[in-house]
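> heads up, no residue letters with this:
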C-alpha cells in the first residue's frame, strides 16, 4: 500500500515537473520574441534620434554662421562710423582753433577801441560839465533847481488840464442827471397830492374854570397822584388860568392822559376810582384808534400782508411828531413817493413802498429801546418777516451809501417829504446856527472873499478873489466846499454850492 502511494506520488511529481518544463519552454520562446521586437524598436528610435541630431547640428551651424556674418558686418559699420566721426571731430578742432585765433585778434582790437572810447567819454564828460556850468552861470539855476522847475510846471499844466476836463465832464453829466432827476421827482410830486402837515402835539388841557384845578388835585393831592401813577404822565398845574399841562416822552401815554383828563373834567366826578375807570376806557379807545390808524394807512397806500404788530406800531406813529411833522402822515407820503419814483425808473414798486411806509416805524419805540430809529425799525422789520430789500431800505434811509436802488429811492423820498416848505419846523437859534456854520465852512477855503447862505440854507453863494482863483479853480473849489459841507455839517435835503468869480474894470470919463 505504501508502495502504491509512493508510486502515485512519484507519478504526480513527474506530471507536475513535465508541465512546468513545458510551461518554461513556452514562456522562454514568448519572451524571446518580445526581446527581439524591443530591440528592433530601439534600433528604429536610435536611428531617428541620430537623424534628428544631425539635422539640429546642421541648423545650429547655419545659425552660428549667420550670427558671425552679422557681427562682422556690424563691427565693420561701427568702424566706418567711428572713422567718420573722428574725421569730423578733427575738422571741428581745426575750425575752433581758427576761431580762437580770430577771437583773440578781435579781443585785442576791442581792448584798444575800449581804451579810445574811455578817453572819448572822459573828454565828453569834461565838456558836459563845462557846458552845464556855463548854462548854470547863464540861467542862474542849478541842475536840481531847473529839474524841479520843469516838474512843477508839468504838474501845474497836468492839474489844470485835469481840472478843465473834470469841469467839462461834470457839467455835461450834471445837466443830463439833473434833467432826468428833475423830471422823475417833479412827476412823482405832482402825482402825490397831500396836504402840508402842520399840526403839532399838544400837552395842554383846557378847564372850564380855575376851581377845577383844586378838584383835580384832590384832598392832599390824591387825585393828581392817582392820575399820574395810572398814566405815567407828569401833570403840571401852575398859575396859568384854566390850563393844565401834561408832560411825557411817550406820546401814546400822553394822549391817554389827555383823553382821560378831558372826560373827567366833562363828567365832573373826580375821585381815584373814577380816575381809574376813565384811564382804562381811554386806553381801550386809544388802542382802537391806533389799530384803525395803522390799518387805514395800509389801505391808503395799497399794501397787504403786513404783520399785525407792525400795523399797530404804525398806528402809534399817529401820535408821534418830528420837527412838528406827523410821522404817520410823513410815512404814508414817503411810501407813495417811493412807489411813484420806483415805477418811473423800473425798480421794484412793492419793495420801495414797504420800505417807505415802515422806514420810521422805529420811532414808535425810541422812548423804550435805545438806539437810532433806523436800526430799531430794521430789526422790527426783520423780526416780523419783511423782505430783505425793504429791510435794507429801512436800515439805510439816513445813510450816504445804499445797497439797492430801492434803498436809494426810499432815502430820496424821505428827503423830499421832509424838505417840502412847511413840512418841518426848526427853532430860530438852530436855524441861525446852521446858516452861520454853512457860511463859515465856505469862508474857510483859501481865495474866498465872501460867502452867503440863501434860500433858508439850501444854497450857499461863494464870492472868490479873481486874482487868486481862475475859472477852472472855481469848479474845483465848488467840489471841495460841497465835500466839506457833507463831511462836517448836518442838514436836511441838499445844499447847492455856487462859486462866483467876477472881474470888474472901472474907469471914469471926465
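Cool, the structure landed. Fair warning: this is a prediction, and the values are worked out from it, not measured in the lab.

> from here on, contacts and neighbour counts on C-alpha atoms
Noted.

> Is residue 244 in a helix, a strand, or coil?
Assigned with DSSP: H, G, I helix; E, B strand; the rest coil, residue 244 falls in the strand class.

> Name the nearest residue to residue 342, ignoring sequence neighbours.
Of all residues not flanking residue 342 in the chain, residue 349 sits nearest, at 5.3 Å (C-alpha to C-alpha, 6 or more residues apart in numbering).

> does the one you found really touch residue 336, like I thought?
No. Assessed by C-alpha atoms under 8 Å, residue 349 is found out of contact with residue 336, at 9.8 Å.

> Between these two, tell me which one has more neighbours.
The neighbour comparison of residue 349 against residue 336 (other C-alpha atoms under 10 Å) goes to residue 336, with 25 against 20.

> The more buried one: what's it in contact with?
Contacts for residue 336 (C-alpha atoms under 8 Å, 6 or more residues apart in numbering) come out as 192, 301, 353, 356.

> between these, which has the most around it?
The contacts of residue 336, ranked by neighbours (other C-alpha under 10 Å): first place residue 356, 32 neighbours.

> What separation do you get for that one and residue 334?
Distance, residue 356 to residue 334, using C-alpha to C-alpha, to the nearest Å: 5 Å.

> Return every residue with contacts to both of these two.
With C-alpha under 8 Å, 6+ apart as the test, residue 356 and residue 334 both reach 410, 413-414.

> Strands along this structure, start to end?
For the chain, applying DSSP state E gives strands covering 204-206, 234-236, 243-247, 321-322, 325-326, 448-454, 459-464, 496-501.

> next up, a second structure to put side by side with the first:
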C-alpha cells in the first residue's frame, strides 16, 4: 500500500503541475479529461508494478489521489521566494548623509561589521541592504534601525548595535521554532526548538526551510491519518526531518539531524524517519515512508522552489568558505553578487606584507575551483585596535 501511495504522490505532483499550467500545456483538453487520462495511466502502472497478491484495485476516481490532493490543498503554505535584498524606508533624506558619515567612515564600518552591503542611491528616503545570507541581512537591518532610533551613528555605536541585534535574532529564532511546534500541537525540548528556529533563516532552492518543514508535517499528518498510521509521530518526524541543516556538523543533513535528535531523546521511529528521508538509511516504518512522500510533495509543488536562486547562494557560500579556510583570515564576506570579496585579516597573525600573499593564494584557489567566468575584486582589511579606560 505504501509503495502505491508513493507512486501516486509523484503522479499527483505532475497532475497538479499540469492543471496549474493549463493555459500553456492543456489548452484544448478539459481538466476532467486530463484527470481521467492520468488515472488510467496510474491503474496500468499499478497493474504492471505491484504484485497481484498485494495490489490495491482502484476505480477511475482514484481515492488515494483525491486524498493526497486534499492534503495538499488544505495544508499548502504560502510560497515565499527569498530575495537577497531588504529595503528600509527613512523618515528624512538627511539620514543618508549621517549613515554614510564623514568620508564614508560610518558606511565602511557598517559593512565591515555586518558583512552586508548598504546601497544608498538616489531613491528618495530609502536604503537597501544586500546580502545572500538572510540571517546576516536580518541582523544588519535591526542594527541600522537601532542606530537610526538612537540618533548616534558612529563606528563604536555600530558594533554595540550589531551585538544587540544578534541577540534579538537569536531570540526570534527560538520564537519561530516555538511557533512552528505550537501550530502543529507538538511539544519539543528547548534545544530542539532553538535549532528548529534557525531554519527560519535557511532556504533550499528559494523555499524557506522552516515553512517547508511545517508544510511537510501537515502533509504527513494528513496522509498518515488517512492510512491509519501514527499521525502524531509522522507529523513530529516530518517537522524535524531537515533539522540537520541547522546543526553545525559535517555530513549528510539527514544523518546529522538524526544524531542531534538522538542526543535529545527522540523516539526510534522519529530518528529513523529523519535519517531515512533521503534514503541515507533504510526506512524502518510506514511512518518513515510517509515522511519521504510528504517531503517530495512539499518540495515538488508548483512554484515551491527555484533552483537558480539556490545555485547562486551556494556559489557565494563557496567563495566565502575558500577565503575563511585561509590561515590568517578572521572572516570574509562575498558581496556584489559574488563580484567582490572582502576579507578581514587577523592583525595578530598576519602582517601588512602577509596580506598580499593571502589575497594571492585565495585568488588562485578561486580560479581553480570556480566554473564561472568573470572577475572578483578581493579587498583585504587588517585593523589594529587599542583601548584604555582612564580614571580622571
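Received the coordinates, thanks. Keep in mind it's a predicted model, so treat the numbers as computed, not measured.

> What's the TM-score once they're superposed?
Between these two chains, after superposing, the TM-score reads 0.57 (TM-score structural alignment, normalised by the length of the second structure); 260 aligned residues with a C-alpha RMSD of 3.5 Å.

> follow-up on the earlier one: CSV for the strands of the first structure, including distance to residue 477 of the first structure?
Formatted as CSV, these follow (distance: least, C-alpha to C-alpha, whole Å):
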stretch, distance to residue 477 of the first structure
strand 204-206, 51
strand 234-236, 53
strand 243-247, 49
strand 321-322, 35
strand 325-326, 36
strand 448-454, 9
strand 459-464, 9
strand 496-501, 8
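
> so which of the ones you listed comes closest to residue 78 of the first structure?
strand 496-501 (97.6 Å; C-alpha to C-alpha).

> So which elements touch the closest one?
strand 459-464, helix 471-488 (3 or more C-alpha pairs under 8 Å, 6 or more residues apart in numbering; DSSP states H and E).

> any idea which of those is most buried?
strand 459-464 (a mean of 21; mean count of other C-alpha atoms under 10 Å).

> Would you mind finding the match for residue 336 of the first structure in the second structure?
When the second structure is aligned by TM-score structural alignment, the residue opposite residue 336 of the first structure is residue 218.

> about what we covered before: most neighbours of all the shared contacts of residue 356 and residue 334 of the first structure, which one?
residue 410 (32 neighbours).

> where's the equivalent of it over in the second structure relative to residue 240 of the second structure, distance?
Matched by TM-score structural alignment, residue 410 of the first structure corresponds to residue 291 in the second structure. Residue 291 of the second structure sits 10 Å away from residue 240 of the second structure, going by C-alpha to C-alpha.

> what do you get for residue 112 of the second structure?
35 Å.

> Ok, residue 15 of the second structure next?
28 Å.

> who's more crowded, these two?
residue 240 (27 against 20).

> and that one, what does it touch?
Residue 240 of the second structure makes contacts with 196, 213, 257, 274, as judged by C-alpha under 8 Å, 6+ apart.

> Trace the residue nearest to residue 342 of the first structure over to the second structure, please.
Under TM-score structural alignment, residue 349 of the first structure pairs with residue 231 in the second structure.

> Hmm, its match is touching residue 219, no?
No. Counting by C-alpha under 8 Å, residue 219 is not a contact partner of residue 231 of the second structure; they are 10.0 Å apart.

> Between the contacts of residue 240 of the second structure, which sits nearest residue 379 of the second structure?
residue 196 (35.2 Å).

> excluding its backbone neighbours, what's nearest the equivalent of that closest one over in the first structure?
When the first structure is aligned by TM-score structural alignment, residue 196 of the second structure is paired with residue 314. In space, not counting the residues next to it along the chain, residue 314 of the first structure is nearest to residue 294; the distance is 5.1 Å by C-alpha to C-alpha, 6+ apart.

> Number of residues surrounding that neighbour?
24.

> Can you verify my assumption that it contacts residue 315?
Yes. In terms of C-alpha under 8 Å, residue 294 of the first structure counts as a neighbour of residue 315; the distance is 3.9 Å.

> can you map out the helices along the stretch 251-400 of the first structure?
Remark: helices assigned in the stretch 251-400 of the first structure by DSSP state H, counting those that start in this stretch are 251-267, 272-301, 308-316, 327-345, 349-358, 373-383, 388-395.

> right, so those: which one is the most enclosed?
Among the helices of the stretch 251-400 of the first structure, helix 349-358 has the highest mean neighbour count (mean count of other C-alpha under 10 Å), at a mean of 27.

> That helix vs helix 388-395, what angle?
Interaxial angle, helix 349-358 of the first structure versus helix 388-395 (axes from the mean of the first three to the mean of the last three C-alpha atoms, to 10 degrees): 30 degrees.

> what's the mean gap between helix 349-358 of the first structure and the aligned bit of the second structure?
Superposed on the second structure, helix 349-358 of the first structure shows a mean distance of 1.3 Å to its aligned residues (mean C-alpha distance after the TM-score superposition for the first structure).

> what angle do that helix and helix 373-383 make?
130 degrees.

> now helix 349-358 of the first structure and helix 308-316, what's the angle there?
For helix 349-358 of the first structure against helix 308-316, the angle by the same axes, to 10 degrees is 50 degrees.

> Could you tell me the angle between helix 349-358 of the first structure and helix 272-301?
Using the same axes, to 10 degrees, helix 349-358 of the first structure lies at 150 degrees relative to helix 272-301.

> picking up where we left off before, of the shared contacts of residue 356 and residue 334 of the first structure, which belong to helices?
Judged by DSSP state H, these include 410, 413-414 as members of helices.

> Quick check: residue 278 of the first structure touching residue 262?
No. With contacts counted by C-alpha under 8 Å, residue 278 of the first structure stays clear of residue 262, the gap being 9.7 Å.

> Excluding chain neighbours, what is closest to residue 169 of the second structure?
Closest to residue 169 of the second structure by C-alpha to C-alpha, 6+ apart is residue 139, at 6.6 Å.

> what do we get in the first structure for the one you found?
Taking TM-score structural alignment, residue 139 of the second structure has residue 256 as its aligned residue in the first structure.
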